[in-house]
Each structure stands twice: as structure tokens, then as C-alpha cells.
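Colleague: Okay, structure incoming, though there's no sequence with it:
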């Protein structure tokens, strides 16, 4: 399977935090995804880009904080995260680039 540009529109970047590292012990990988992407789209994109079998996809939307930018009030963007659980024996090394 070749990776279509739409797959790169769905998956923005991997998230490497302490919580994401703990999830990787349970064969899960965390990605930042586009806010309007659905779970089947995320599953299809991960399977196509990385050549792995996806067991489950869980998503969470983090609401953007109100902050002050250069003295003016503003709002950060909402971010959608996808916790992708892989089938046994499949791994994705997020420390290397795509």
C-alpha cells in the first residue's frame, strides 16, 4: 500500500510525553491528529503509513487555553489526540522520523 497525502493530513505528529511513554508499554502509540478526523480514518492512516495492524483507536480532544500573546488576549487551538493500540507483535518506533 502506498501512503496517500490524505493520510498525512489525518496524522499530524507523534506525541512523546511521559504519559505517552507509559502507554507504549501497553503496545499503544499516541499521535496528534486533525480535529475533524474519525476513528476509522485514523486506523486506516496508521495501517497505511506504518504497515501495522491496529487493534483499537481511542481519541481525546484537549480544549485550547486562553493565553496572552504579546499583550493581547488569545486562545490556543483545540488539539485532538489519538491513542492507537496495536495488535501483538506490531511496533512503531516514533523516535525515528517518518
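Modeller: Looks like it arrived, so ask away. Keep in mind that what you see is a predicted model, and the values were worked out from it rather than measured. Residues are numbered from 1 along each chain as shown.
Colleague: okay, CA-based contacts and neighbour counts for the rest of this
Modeller: Fine.
Colleague: And the helices in the protein?
Modeller: Shown for the chain, the helices assigned by DSSP state H span residues 5-10, 18-24, 39-50.
Colleague: Could you name the helices and strands sitting against the longest one?
Modeller: The elements that helix 39-50 packs onto, with contact taken as 3 or more Cα pairs under 8 Å, 6 or more residues apart in numbering; DSSP states H and E, are helix 5-10, strand 11-14, strand 54-62.
Colleague: Now the ones you listed in a markdown table, please, with extra columns for mean neighbour count and distance to residue 85.
Modeller: Putting the helices and strands packed on helix 39-50 into a markdown table (neighbours: other Cα atoms under 10 Å; distance: least, Cα to Cα, whole Å) gives the following:
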| stretch | mean neighbour count | distance to residue 85 |
| --- | --- | --- |
| helix 5-10 | 14 | 17 |
| strand 11-14 | 17 | 14 |
| strand 54-62 | 14 | 5 |
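Colleague: adding another structure so you can compare the two:
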């Protein structure tokens, strides 16, 4: 069953590295752990109205964090780096950040 586009794209990742990559038409998003590349591609194309060339996904392991003697773990998450085609328009959301 296909999920809604806004359920697949959780949030954009805003970091120094992702801002540098946006110059090369690569945009980074947090996605659910069970989302696949096809779902991510369709969601980005639907939400932002752009053409996606490729999608690279990776699992990010949550860090171990301590509060005094208690130790806990942040949840694992998945990120997707989406590359747009040459003739596609850019994603305006990222343009304001750079």
C-alpha cells in the first residue's frame, strides 16, 4: 500500500554538509526506517514538483546518551539523499537556508 507523500518525508536535514550538497542539486531528508527508494522518489516529486534522478538511502544508528548514571539510546533513523535531474527546478525551501 502506498503511503501519503508527507508520511514518507519526515523533515529536511539542515547541516553544513547538506547545504554544500544542495549546490550540486542533492537534498537530504529524514525518512521512516521502512521507506524504500521508490517511495522517497515519488514523495519528493509530488511534494516539491521536481524531477528526481537518483535516491541514496542510509541507516543512521542512534547515539548512546547519558544522564548521570542512567544511559539511554536515541532511536535509529534513515536518511535519503535525493539527486535532482539537470533540467529540474531546485527546491526553494533549501535556497532560503544557504
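Modeller: Happy to help now that I have it. Owing to the predicted nature of the structure, the values given are computational and were not obtained by experimental measurement.
Colleague: Show me the one of the helices and strands packed on helix 39-50 of structure 1 that comes nearest residue 41 of structure 1.
Modeller: Go through those one by one with Cα to Cα and the one that ends up closest to residue 41 of structure 1 is helix 5-10, at 7.3 Å.
Colleague: Remind me what the closest one packs against, helices and strands.
Modeller: Using 3+ Cα pairs under 8 Å, 6+ apart, helix 5-10 of structure 1 is in contact with helix 39-50.
Colleague: Give me the mean deviation of the helix it packs on from structure 2.
Modeller: With both structures laid over each other, helix 39-50 of structure 1 and its partner residues in structure 2 are 0.4 Å apart on average (mean Cα distance after the TM-score superposition for structure 1).
Colleague: residues in structure 2 aligned with that helix?
Modeller: Under TM-score structural alignment, the match for helix 39-50 of structure 1 in structure 2 covers residues 37-48.
Colleague: How about residues contacting that stretch?
Modeller: Residues external to stretch 37-48 of structure 2 that are found in contact with it (Cα atoms under 8 Å, 6 or more residues apart in numbering): 2-6, 8-9, 31, 50-52, 54-57, 80, 82, 91.
Colleague: from the chain's centre, how far out does it sit?
Modeller: Going by Cα atoms, centre = their mean, to the nearest Å, the spacing between the C-alpha centre of stretch 37-48 of structure 2 and its chain's C-alpha centre is 10 Å.
Colleague: circling back to that earlier point, just put the helices and strands packed on helix 39-50 of structure 1 in a markdown table and tack on distance to residue 43 of structure 1.
Modeller: A markdown table is the format used below for the helices and strands packed on helix 39-50 of structure 1 (distance: least, Cα to Cα, whole Å):
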| stretch | distance to residue 43 of structure 1 |
| --- | --- |
| helix 5-10 | 10 |
| strand 11-14 | 10 |
| strand 54-62 | 6 |
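Colleague: do you know which of those lies nearest residue 89 of structure 1?
Modeller: Between residue 89 of structure 1 and the helices and strands packed on helix 39-50 of structure 1, the shortest gap by Cα to Cα is with strand 54-62, which sits at 11.0 Å.
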